[in-house]
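**Q** I'll drop the sequence and a predicted model, then ask my questions.
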Amino acid sequence: MSVPFSTYQPAPTHLTVDRHGLLIVAGAASLSLFATLFLLLYVTVLSIVSKQKPGCTWASARLVFMQTSFGPIFLNLVFADMLLAIGLMHNFINFNERGAVTASITCTSQGVLIQLADVASALLNLLIAIETFIILSNGPMLSWYTQFSTVGIWMLSCCFAVLGFLSFSSLELHSFYNWNGAWCWISPDYLTYQITFHNVWIWLAATGLIALYGTLFSRIRTHYKGEGHILRRSSIVLPPSSPSTISSLSGSQSNTSKASKRQRVGSKGLRVVARTMLVYPISFVAYSIPLTVISLIENYRRSTLSPVVALVLSTLFALRGAIDVLAFGMTRNVFILRTPAAPAYDEEQLTPTSPHSIRNQGRFPWILTNLKI
């Protein structure tokens, strides 16, 4: 016999409601929602300005990354983070109702949004890492691969979000999505489904990010050290050389001096790119893995390890939208703080002057665009 959502109240567990914690998590989610909406509006405005004024380099330079094969994946990532922020902002409703309303429509919708968006965001992060690794490993650019992979990620995430709800919501136990500490999510009574529908994919994404970006970090700093021109196919923006370096190199026109110029510019740029490779896995692991591990332990032991630590990790998790926007926006030149001057003396030009000029530069067009710190 099933129990109606409106009348069933489960027995109290260790997952008690901290009303102040609800506001903190919801406030952090509001910042993520603002960041994701700002980025989408920002890109829209840049696109309009770029089309109306084709000669406006201010707008076109910031759109180069968005016009690569990474652009659609990144926009899907931002959309997933936006859904996650909306789901976490349900805590405002829980606060007004003096606690979570278990087995309710509000709780269920929050659980579905968090489950859907968290898995999708993690796998989209992994997809960006895979494509980055392929391109910088001299592999081919497969636009169809990224398109089908993106669609597949959303389909898989939707299945994980609704299958459990449709299968278990009518049992005598409380709803599949129920209060889980700081928000509504898969009930602790379904620990196996927490692992198979969610945790495994988060751990898979984290492992992939660490392995792929760690390999690129090591390879860039060692195997490709001093060979900045090898990144030409990826159109990576490198820091400008100092005036003294430029003046000292521009005097000689011999092949040896030109090779030296390329090496000195490339070596500095590769160090920048290598450091950038660590930004993405560090940020993802920071806002995902500790919370996942602690939640799993608490649900298994039915006891709270540390309410303060749980609140801090939950707040960091709620900020993931803002973190992703800043991480990619700053390192991929979506938000340009300074634009390195292109060295006019180097025929191995690393920075395209416009998105249109890149299309004719060979097999590997503007892929890992405008990486900088």
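**A** Noted; the coordinates are in hand.

**Q** Every contact and neighbour count from this point should use C-alpha atoms.
**A** Noted.

**Q** Can you pull out the residues in contact with the strand or helix carrying L316?
**A** Assigned by DSSP states H and E, L316 belongs to helix 307-318. Contacts to helix 307-318, defined as C-alpha atoms under 8 Å, 6 or more residues apart in numbering, come from residues 21, 24-26, 28-29, 32, 84-85, 88, 182, 286-288, 290-291, 294.

**Q** Write a PyMOL command that selects only the buried members of those.
**A** Written as a PyMOL command, the selection of buried residues from the contacts of helix 307-318, which uses 16 or more other C-alpha atoms under 10 Å, is:
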select buried, resi 21+24+25+26+28+29+32+84+85+88+182+286+287+288+290+291+294
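
**Q** was I right about R302 contacting N180?
**A** No. Applying C-alpha atoms under 8 Å as the test, R302 and N180 come out as separate, 11.0 Å apart.

**Q** residue ranges for the strands of the stretch 151-300 of the chain, please.
**A** In the stretch 151-300 of the chain, the strands defined using DSSP state E, counting those that start in this stretch lie at 177-179, 184-186.

**Q** The helix holding L316: how far from the chain's middle?
**A** Mean-position distance between helix 307-318 and its chain equals 19 Å (C-alpha atoms, centre = their mean, to the nearest Å).

**Q** Buried ones in that helix, by neighbour count?
**A** For helix 307-318, a neighbour-count test (16+ other C-alpha under 10 Å) marks A310, L311, L313, S314, T315, L316, F317, A318 as buried.

**Q** And here is the other one:
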Amino acid sequence: MASNDGTPSKYFEPPNSLLHMEDRTYNGLLAIGTLATISLIFTSSLLSFVTWRMITWKSHYTSAVGRNQSVVLIYQLVLADFLQSLGFLISFHWVAERQIIGPNGACFAQGWLIQLGDVASAFFVLAIAIHTTYQVIISRSLSYRTFLYCVLGIWGLAVLLTSLAPIIGGRFVFQRAGVWCWISSDNEGLRLSLHYIWIFIVEFGSILVYATGFYYLFRVKRSDKIIVPARSAETMRKARTAMLAYAMVYTILSLPLAAGRMASMSNNQLSDEYYLFAGALFTCSGWVDTVLYTFTRRALLFDELNVYGRRTGAHVESGNHNKEPGFQRQSSTDSILANNGFGSIGGIKMERTVKVELDDFDSSASNGGRVTREYYATAEAFKP
């Protein structure tokens, strides 16, 4: 940190600093900052909306939204995207300065936020995959307390991996790394152990987990079969596809950047244009996940199909909700399930517990006439 004449300098010399920014780098960082702003607006809007619904759930639902495990997991993913967007938003600072220098507060903040956002979003993508496949195969959900411990554990691990960078590498560990600040090239071991290895575990692990779930559903021969209406099967297929989409989106958006970093560790230096493109692509994670949630929100609530073996539901007749003995409307997604077509005529036979909508006739009615009813219930399969 000294100039050629021995005078102390306020920044590290190149390549740990970029003193003269070319126009192509300037334009690329401007694009990254713009995409980060879009992601920041989208993610903050979604977080605000879901938080408000969690607080005022009694005005909109019959059970707390905060107890819906799928919604909570996606909420955490979007929160991680929000932190990552904050990190890339600092690109505007380098654009204004026409240089990337460190160590300073801006460089440290960008490195910290990008590292934390990257690993946290990766972990929650994998958590969504495991959670979905667990419900498909085991037909059960975690207890809410266990689920919360898992969420806190994921954040704890993400914060730990981020904190270990300055603890092990020193307070100047976050320096110029290409076209933004991150763990410096002098600490390749930290890059690998605190970031790269986890990203690749998530990218390939998520695909493997989902493949296991799909194999179980469509390939494994079983003595009992689930008999459900075609519309119900289509709805569940959409739910599984929606959850798979998060892993696919994360892999597509993060793989170019991760591959470029791994190439640099093999002494294959890629151009700044490549990293600008890969960074811009990765910065899109926030707004893409938000849009994905908006379009798949109903299908994502699939995991609140009752999997605890309780018979619960609501009886709807002539537009009025009347509770029947043994039936209670407890899900915040009942109306969503109804709109998505969980319905059939007559009875159903299932091998595991699901929540369905039934159209039936009232054999005990005084006039013996047929009436149309809607049930939100769960039923266990049985062998005749």
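**A** Yep, that arrived. All of these numbers come straight from a predicted model, not from anything done at the bench.

**Q** hmm, back to that, of all the buried residues of helix 307-318 of the first structure, which comes closest to I186 of the first structure?
**A** Taking C-alpha to C-alpha as the measure, I186 of the first structure sits nearest to S314 out of these, at 15.7 Å.

**Q** how about the closest one, what's its match in the second structure?
**A** Using TM-score structural alignment as the criterion, the counterpart of S314 of the first structure in the second structure is G279.

**Q** Look up how far S285 of the second structure lies from its match.
**A** Going from G279 of the second structure to S285 of the second structure by C-alpha to C-alpha, to the nearest Å gives 10 Å.

**Q** So what does D186 of the second structure match up with in the first structure?
**A** Per TM-score structural alignment, D186 of the second structure is aligned with D189.

**Q** how distant is stretch 50-68 of the second structure from the center of its chain?
**A** For stretch 50-68 of the second structure, the distance to the chain centre is 19 Å (C-alpha atoms, centre = their mean).

**Q** okay, how far is it across that stretch, tip to tip?
**A** For stretch 50-68 of the second structure, the end-to-end distance is 12 Å (C-alpha to C-alpha).

**Q** List the buried residues for it?
**A** Those would be V50, R53, M54, W57, Y61, S63, A64, V65, G66, R67, N68, for stretch 50-68 of the second structure by 16+ other C-alpha under 10 Å.

**Q** What distance do you get for the last one to Y293 of the second structure?
**A** Per C-alpha to C-alpha, N68 of the second structure is found 14 Å from Y293 of the second structure.

**Q** One more: the fifth one?
**A** Here Y61 of the second structure is placed at a distance of 19 Å from Y293 of the second structure (C-alpha to C-alpha).

**Q** The aligned residue in the first structure for Y196 of the second structure: what's it in contact with?
**A** Counting by TM-score structural alignment, Y196 of the second structure lines up with N199 in the first structure. Listed by C-alpha under 8 Å, 6+ apart, the contact partners of N199 of the first structure are T292.

**Q** Look up how far D81 of the first structure lies from N199 of the first structure.
**A** Distance from N199 of the first structure to D81 of the first structure, by C-alpha to C-alpha: 17 Å.

**Q** now V334 of the first structure
**A** V334 of the first structure is 17 Å from D81 of the first structure, by C-alpha to C-alpha.

**Q** Now do the helices in the stretch 251-384 of the second structure.
**A** All helices of the stretch 251-384 of the second structure, identified by DSSP state H, counting those that start in this stretch, fall at 272-283, 285-300, 334-339.

**Q** Show residues contacting the second one.
**A** By C-alpha under 8 Å, 6+ apart, the surrounding residues in contact with helix 285-300 of the second structure are 38-40, 42-43, 46, 70-71, 78, 81-82, 85, 235-236, 238-239, 242-243, 246, 249-250, 253, 336-337, 340.
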